[in-house]
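1. give me the fold of what follows.
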Amino acid sequence: MDLKLELLVLPVSDVGRAKAFYETAGFRLDLEKAVSENWHVAHFTPPGSECSILIGKGITSAAPGSVQGLYLVVTDIQAARAELVARGVEVSEVFHDAAGIIYHSHADGDVVHDGAGQERLAGPHPERASYGSFATFSDPDGNGWVLQEVTRRAPGR
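-> I've put the predicted structure just below:
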C-alpha cells in the first residue's frame, strides 16, 4: 500500500498576510477560493515538493502558529537560505549540532536537541553530512519551518 502525504493544513490568522508570505517565499499558489467572509482558503506547493499546504479561514480549529517542525529538505542549505533571504524571508543562520545529532521540533516552535548537553554550532556541518545542517524560519503567525540539508538519503528512502 502506498500512502502519500499530500496536504498539510496550517492555521493562520490573516489569509492575505499568510498568502503574501508564502508567495514571497517562492511557494506556488495552486488554488485560492473564498466562499464567504468566514471561509477562505489558499493552497500552496513548495518548489519541488509533492506535498502542499492549505492556509485559510474556517478550515481548522487549531490556533494560528501552532504547527511546528515542517521540514523542507534541500540539497544546498546555504544556497536555499540565501534565496529565501533574498526573497525577504527572515531565516536563521545555518547551524549544526556539536555531536552531529539530528534535530526535531519542540512545541514552542524551536528546533531542539535530541538529548541533554548537545550544543547548536554556527555554520553547516563541518563535513556537510546529510541530515546534519539546518536553518529555521516562521510564517507571520509563527508556524515553524526547518530547512535541512540532505545530499544522500538514508537507506530505505
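
2. alpha carbons only for contacts and neighbour counts from here, please
-> OK.

3. next, the buried residues of stretch 139-156.
-> Going by neighbour count (16 or more other Cα atoms under 10 Å), the buried part of stretch 139-156 is 139-151.

4. the residue lying farthest from the centre of the chain and Asp30, how far apart?
-> Of all residues in the chain, Ser36 has its C-alpha farthest from the mean position, at 28.9 Å, by Cα atoms, centre = their mean. According to Cα to Cα, to the nearest Å, Ser36 and Asp30 sit 19 Å apart.

5. three-state assignment of Ala18?
-> helix (DSSP: H, G, I helix; E, B strand; the rest coil).

6. relative to Ser105, how far out is the residue nearest to Leu5 when sequence neighbours are not counted?
-> Of all residues not flanking Leu5 in the chain, Cys51 sits nearest, at 6.1 Å (Cα to Cα, 6 or more residues apart in numbering). From Cys51 across to Ser105, the span is 19 Å (Cα to Cα).

7. another one to check against the first:
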Amino acid sequence: MDMKLEVVVVPVADVDRAKNFYEDLGWRLDADVARGKDFRVVQVTPPGSPCSVIFGTGLSSAAPGSAEGLHLIVTDIEAAQAELADRGVEVSEVFHDAGGVFHRAGTEGRVPGPDAERTSYGSFASFNDPDGNGWVLQEVTTRLPGR
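-> Model prediction:
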C-alpha cells in the first residue's frame, strides 16, 4: 500500500506573521480557514511540492519554533540559496558536511561551499521561519535507486 506524506504541521506563535513569511517565499496559499477564535488552519505549498505545510491556532501542542530538519529538495543549491536571499530571507551560505554523508544537527561539521564533487544529496543551505522552525535546502540532482 502506498503511503504518501502530504501535510506537515509547523508550530507557530503568530499565524498572520507565518502566513506572510511563507507567501513571501513564493509558496502557494491553499487555505485559510477559521472556525471561531480557537481554531484556524492555514495551508501553504512550496513551488513544485506534492507536500503542503499547515500552521494555525489549535492545531498542535508543540512549542512554536520547535520543528527542525524540514527539508526542501532543490536541483541547484546555489540558485535556491540566492533566490531566498533575494526574497529577504536570512539564509545560510551553501555548505556540505565534514563527514560527507548528511548534515548534522545545528551548525557542527559544516564546511563552507557545496560538496566538492557536487554529489547529489551532499550540498545544503538552511534558514528559519520567524518562529525559529528550521528548514534545510538539500541539492538532489540524481535520486537514489527506488526513489
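
8. got a TM-score for the two of them?
-> Superposed pair, TM-score by TM-score structural alignment, normalised by the length of the second structure: 0.95. Supporting alignment: 147 aligned residues with a Cα RMSD of 1.2 Å.

9. re the thing from before, from the buried residues of stretch 139-156 of the first structure, which land in strands?
-> Applying DSSP state E to those, the entries found in strands are Gly144, Trp145, Val146, Leu147, Gln148, Glu149.

10. with distance to Val9 of the first structure as extra columns, can I get these in CSV?
-> Formatted as CSV, those follow (distance: Cα to Cα, whole Å):
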residue, distance to Val9 of the first structure
Gly144, 13
Trp145, 14
Val146, 17
Leu147, 19
Gln148, 21
Glu149, 24
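
11. which one of the residues you listed is nearest Pro47 of the first structure?
-> Taking Cα to Cα as the measure, Pro47 of the first structure sits nearest to Leu147 out of these, at 13.0 Å.

12. which one in the second structure is aligned with the closest one?
-> Matched to the second structure by TM-score structural alignment, Leu147 of the first structure sits across from Leu137.

13. what's the farthest-apart pair in the buried residues of stretch 139-156 of the first structure?
-> For these, the maximum inter-member distance is 30.6 Å, found between Asp141 and Thr151 (Cα to Cα).

14. Gly26 of the second structure: neighbouring residues, count only.
-> For Gly26 of the second structure, the count of nearby residues is 15 (other Cα atoms under 10 Å).

15. what's it in contact with, if anything?
-> Each residue near Gly26 of the second structure by Cα atoms under 8 Å, 6 or more residues apart in numbering is listed here: Pro46, Pro47.

16. which helix or strand contains it?
-> Using DSSP states H and E, Gly26 of the second structure sits within no helix or strand.

17. list the contacts for Val89 of the second structure?
-> Residues in contact with Val89 of the second structure (Cα under 8 Å, 6+ apart) are Phe127.
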